[in-house]
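Novice: when you get a sec, could you give me coordinates for this:
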Amino acid sequence: MTGVPQGYEIGEADWDDEEFRELVRWVGAQTLALYDGVDLSKQKVRPLTRDDVRTIVAIRIDGRLVAAGLLSDAHGVWEVNRLAVDPDHRRLGLARAVLAELERRARRDGVGRLRLQTGFRQEAAIALYVDGGWTRIPPYGPYADDDIVSVCFEKELT
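Specialist: Presented below is the predicted three-dimensional model:
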């Protein structure tokens, strides 16, 4: 798989994989801290469940999960969710590699368009999506009423 640094392996994870869940929890807590003092009351997104998940891409080194992301269809559209990289493995292109693999799998499965949501204070994520050819769109679906925090993107896969 191109884009994965030497020594890293790209594959899959399961929703119940404890390493995956721990990485997502840690990144979620760090992300929430970015928005201390910001009114998050307009966010009405229900938590994802196992049934929403179509695939989870994981990158491991020496068997340890260090980056992951998933595709879901929880909100009536195909979305990239939970893109996360362990802090000790950032700036190596792992997020870009996970995102590229998610896009490849979506194309393989006949998905024509992906969407995602991030927040205005997640500048590295925004730069990743812009550099990856994603187009900024107005907040959609469960993010539609949140024009304070949500920064949404979509990408045509055809």
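
Novice: C-alpha only now, for contacts and for neighbours.
Specialist: Noted.

Novice: the strands in this structure, which residues?
Specialist: Using DSSP state E, the strands found in the chain span residues 8-12, 53-61, 64-72, 79-85, 113-119, 135-137, 150-156.

Novice: which one of the ones you listed lies nearest to Asp36?
Specialist: strand 113-119 (12.6 Å; C-alpha to C-alpha).

Novice: ok and that closest one relative to strand 150-156, angle-wise?
Specialist: 160 degrees (axes from the mean of the first three to the mean of the last three C-alpha atoms, to 10 degrees).

Novice: export the strands of the chain to a markdown table and tack on mean neighbour count and distance to Leu92?
Specialist: What follows is the strands of the chain, written out as a markdown table (neighbours: other C-alpha atoms under 10 Å; distance: least, C-alpha to C-alpha, whole Å):
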| stretch | mean neighbour count | distance to Leu92 |
| --- | --- | --- |
| strand 8-12 | 17 | 10 |
| strand 53-61 | 20 | 12 |
| strand 64-72 | 23 | 11 |
| strand 79-85 | 23 | 10 |
| strand 113-119 | 21 | 21 |
| strand 135-137 | 15 | 24 |
| strand 150-156 | 20 | 23 |
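
Novice: to compare against the first, here's the next sequence to fold:
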Amino acid sequence: MRIEVRDYAHPDVVKLVAEVQQEYVVRYGGFDETPVDPTEFTHPSGLFLVGYLDDVPVASGGWRVHDPETVEMKRLYVTPAARGRGLARAMLAELERVAIAGGYRKLILETGLKQPEAVELYLSSGYDTIEPFGFYADAPLARHLGKILTP
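Specialist: Below you'll find the predicted structure:
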């Protein structure tokens, strides 16, 4: 998979974010309502990546600065046709690598219990349960995870 930095307004990002939002509708009955400012995913306050197979956008993920040492991951997603190939794990590793290169020491995220594949990916990648934060801090189906990043 070729991974490229993309602006949050890039057509491939818009397409993949719309797809992941539809995934939330199927699994939870509605969109992720977490407030997102597209400028949060632009250097130096953040980053957004798109993964391509044969020039087709198939994966996405980004992070935004949460505090001076921490970034929050958003929109890690792989299209249904490209699942089962380790692309989410590869995107996660690249997001972590770039965060480390930027001097960040921790990556946090929120996911949901109706996304067991995501929960398993994060747990198997060294993420642990953390104190709830953000828009879904009190949501019963939310799972908040974090990882100390080491070079």
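
Novice: circling back: CSV please, covering the strands of the first structure and showing distance to Glu22 of the first structure.
Specialist: Listed next are those as CSV, based on distance: least, C-alpha to C-alpha, whole Å:
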stretch, distance to Glu22 of the first structure
strand 8-12, 16
strand 53-61, 13
strand 64-72, 10
strand 79-85, 11
strand 113-119, 20
strand 135-137, 29
strand 150-156, 24
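
Novice: what's the match for Ile3 of the second structure in the first structure?
Specialist: Alignment note (TM-score structural alignment): Ile3 of the second structure maps to Ile10 of the first structure.

Novice: roughly how far apart are that match and Arg107 of the first structure?
Specialist: 18 Å (C-alpha to C-alpha, to the nearest Å).

Novice: which position in the second structure pairs with Arg21 of the first structure?
Specialist: Under the alignment by TM-score structural alignment, Arg21 of the first structure pairs with Val14 in the second structure.

Novice: what number of residues are in the vicinity of its match?
Specialist: Val14 of the second structure: 12 surrounding residues under other C-alpha atoms under 10 Å.

Novice: so it sits against Tyr8, correct?
Specialist: Yes: the criterion here is C-alpha atoms under 8 Å, and Val14 of the second structure meets it with Tyr8 at 7.1 Å.

Novice: what span of the second structure lines up against stretch 83-103 of the first structure?
Specialist: Here stretch 83-103 of the first structure aligns to the second structure at residues 76-96, judged by TM-score structural alignment.

Novice: report the buried residues of the matching stretch.
Specialist: Buried residues in stretch 76-96 of the second structure, defined by neighbour count with 16 or more other C-alpha atoms under 10 Å: Leu76, Tyr77, Val78, Thr79, Leu87, Ala88, Arg89, Met91, Leu92, Glu94, Leu95, Glu96.

Novice: again, but for stretch 133-143 of the first structure
Specialist: Trp134, Arg136, Pro138, Pro139, Tyr140, Tyr143.

Novice: about what we covered before: which residue, other than its chain neighbours, is closest to the match of Ile3 of the second structure?
Specialist: Ile59 (4.4 Å; C-alpha to C-alpha, 6 or more residues apart in numbering).

Novice: so what's the one you found up against?
Specialist: Tyr8, Glu9, Ile10, Gly11, Glu12, Leu65, Val66, Ala67, Ala68, Leu94, Val98 (C-alpha atoms under 8 Å, 6 or more residues apart in numbering).

Novice: now do 6 Å
Specialist: Residues near Ile59 of the first structure by C-alpha atoms under 6 Å, 6 or more residues apart in numbering: Glu9, Ile10, Leu65, Val66, Ala67.

Novice: what does the fourth one align to in the second structure?
Specialist: Same thing as Val66 of the first structure. Match for Val66 of the first structure (TM-score structural alignment): Val58.

Novice: just checking, that match touches Thr79?
Specialist: Yes: at 5.3 Å, Val58 of the second structure and Thr79 qualify as touching, with contact defined as C-alpha atoms under 6 Å.

Novice: let me know the outermost residue of the second structure.
Specialist: No residue in the second structure sits farther from the centre than Asp54, which is 22.1 Å out by C-alpha atoms, centre = their mean.

Novice: let me see the contact set for it.
Specialist: For Asp54 of the second structure, the contact set (C-alpha under 6 Å, 6+ apart) is empty.
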